[in-house]
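[1] Could you look at this predicted model? Sequence included:
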Amino acid sequence: MTLGVHRKARAGAPRGFFACEAAGLRWLRAADAVPVVEVLDVAEDHLDLVRLEPAPASPRAARDLGRGLAALHDAGADAFGAPPDGWSGDGFFGPLEHPLPMASGRYPSWGAFLAECRLLPLAAELRRSSTVDATTLNGLARLADRLRSGALDDDDTPARLHGDLWSGNVVWTAAGATLVDPAAHGGHRETDLAMLTLFGLPHLDLVLAGYQDVHPLRRGWQHRVGLHQLYPVGVHALLFGGGYVEQLRGLVRAEER
């Protein structure tokens, strides 16, 4: 059977952008846990993938997606912040037209990783662009200090994350849900789930139920969703402004209560 090809292309893409995405897709596929789009070819200016044929989301596919995500996370990573196998150095986060650098590292704790590789670099860009007020920036700095202290850590080991798991990166097909466009890295399993809630997902309750079938989540995970959404919402505030700026302010205020 001849496979259809979907080409992602951008002239002048940041060096390694498509190679990094290809490595992430292959790393996620290697877990053999949840469908992930297959890489056919990669070059500096494009990435060729198997073309997916969208279909309506179904309750059964949603529950299967949740179970698969739990198994994917359980496949693990070398460390918090570790890039996918086959890639070294920093990754990328954001739209094809304007991806931002996403720092990699190897941290023994999630809190230190989130502070050093996500929130502090984000705060520096927000300050440089005058996107948010000083109160919000100071709140991010205080939160980074708490994270580095280990106050928000738990005993969960590094999970194998998709890393940009909003609803647009879940393609529903006749065979179920397939993951695309990752920012793959080692992180906390609740991060992917918080991303799923950010813009909504069909049958999200069943996805979460399927996840709990395989790997029950730590008590109180619903109250930590905002913490895990700080980075993606902050990137949206930086790139698009508007309501995302106020949303970021609200998330920072909530973490200080």
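    The structure has been received and is ready for your questions.
[2] Please count neighbours and contacts with C-alpha atoms only from this point.
    Will do.
[3] Show residues contacting stretch 160-169.
    With contact meaning CA atoms under 8 Å, 6 or more residues apart in numbering, stretch 160-169 is reached by 24, 28, 72-77, 93, 179-189, 191-193, 195-201.
[4] Against that first model, consider the following:
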Amino acid sequence: MVRSVDHVDFVKHNAAAPLGFFACEAAGLQWLSAAADGVPCARVLRVDERSLTLERLAAAGPERSSAHEFGAQLARTHDAGAAGFGAPPAGWSGPGFFGPLQQPLPMAYSCEDSWGAFYAAHRLTPMAERAAPLLDTATVAAVAAVVDRCAAGVFDDDDPPCRLHGDLWSGNVMWTPRGVVLIDPAAHGGHRETDLAMLALFGCPHLEAVLDGYQSQRPLRAGWRDRIGLHQLYPLLAHVALFGAGYAAQTRAAAESALRAT
């Protein structure tokens, strides 16, 4: 299970990949790339059940100007929209996945009218069940309380479903001479604050410039910083499930932050 680079192409390979894993990723890259003036994504060259071949990307150092442009492009990608909260990339009817190449977790698609109902039922609940054996009772209770508030619509607003990358941590943001290019999506219809919270989770170069660029195109709703923990809760639960209890304290902090946000 490796990523390899030859003289022209970049090949991701996993002989044990779940059925549809690479085709789903390819569909996500193509869907995100279709957003007018949005963030470029790595170009898909070939895909089969065991591998995905992409264009090779040249690396460059992160610059503040590139970060600002990335933020503006990301806002335009989000504004390209989706059919509903939890909707798959256009044309994709197979399974979804979240997590690393070596150990992807199942990620359900849906098409909900309410972001909170989608997030509670299709993100937090299944991932909390996976993580629960590694969490203490207080953390389990806090996560359950967040699920209840999401399901009740406490965090819903009038923002329509956005076209999300879905796994936008800094490792999936490639800085190149032509600006940022995205890789490895878990693309779906969701809330714009989810991608931004994911950027903040493990740090992103020039994050404030990214946010300034974003808000130059699409100002964020008041209180969005207070909701960062809410949107980070799902990937943190996934990290507990994948990598262990070392992420449990961060998960509890995110859940408690989400409860304070209400």
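    Received the coordinates, thanks. These figures come from a predicted structure and were not determined experimentally.
[5] Overlay the chains and give the TM-score.
    These two chains, once laid on top of each other, score a TM-score of 0.96 by TM-score structural alignment, normalised by the length of structure 1; 253 aligned residues with a CA RMSD of 1.1 Å.
[6] Out of the contacts of stretch 160-169 of structure 1, list just those in helices.
    Using DSSP state H, the members of the contacts of stretch 160-169 of structure 1 that fall in helices are 24, 28, 72-74, 189, 191-193, 195-198.
[7] can you map out the strands along the stretch 101-250 of structure 2?
    If DSSP state E, counting those that start in this stretch is used as the criterion, the strands of the stretch 101-250 of structure 2 fall at 105-107, 162-164, 173-176, 179-182, 188-190.
[8] Can I get those strands in TSV including distance to P133 of structure 2 and mean neighbour count?
    Shown next, in TSV, are the strands of the stretch 101-250 of structure 2 (distance: least, CA to CA, whole Å; neighbours: other CA atoms under 10 Å):
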stretch	distance to P133 of structure 2	mean neighbour count
strand 105-107	17	16
strand 162-164	30	30
strand 173-176	32	19
strand 179-182	33	21
strand 188-190	28	30
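[9] I'd like to know which of the ones you listed lies nearest to D136 of structure 2.
    strand 105-107 (22.2 Å; CA to CA).
[10] so what secondary structure elements neighbour that closest one?
    Of the remaining helices and strands, those touching strand 105-107 of structure 2 by 3 or more CA pairs under 8 Å, 6 or more residues apart in numbering; DSSP states H and E are strand 96-98.
[11] roughly how far out does the strand it packs on sit from the chain middle?
    Relative to the mean C-alpha coordinate of its chain, strand 96-98 of structure 2 is positioned 10 Å out (CA atoms, centre = their mean, to the nearest Å).
[12] sorry, back to before: of the ones in helices among the contacts of stretch 160-169 of structure 1, grab the buried ones for PyMOL.
    Restricted to buried positions by 16 or more other CA atoms under 10 Å, the PyMOL selection for these reads:
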select buried, resi 24+28+72+73+74+189+191+192+193+195+196+197+198
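[13] P182 of structure 1 maps to what in structure 2?
    Taking TM-score structural alignment, the alignment pairs P182 of structure 1 with P185 from structure 2.
[14] So what's the residue count around the nearest residue to its match once chain neighbours are set aside?
    For P185 of structure 2, the nearest residue in space outside its immediate sequence neighbours is H165; the separation is 5.1 Å by CA to CA, 6 or more residues apart in numbering. Using other CA atoms under 10 Å, H165 of structure 2 has 30 other residues around it.
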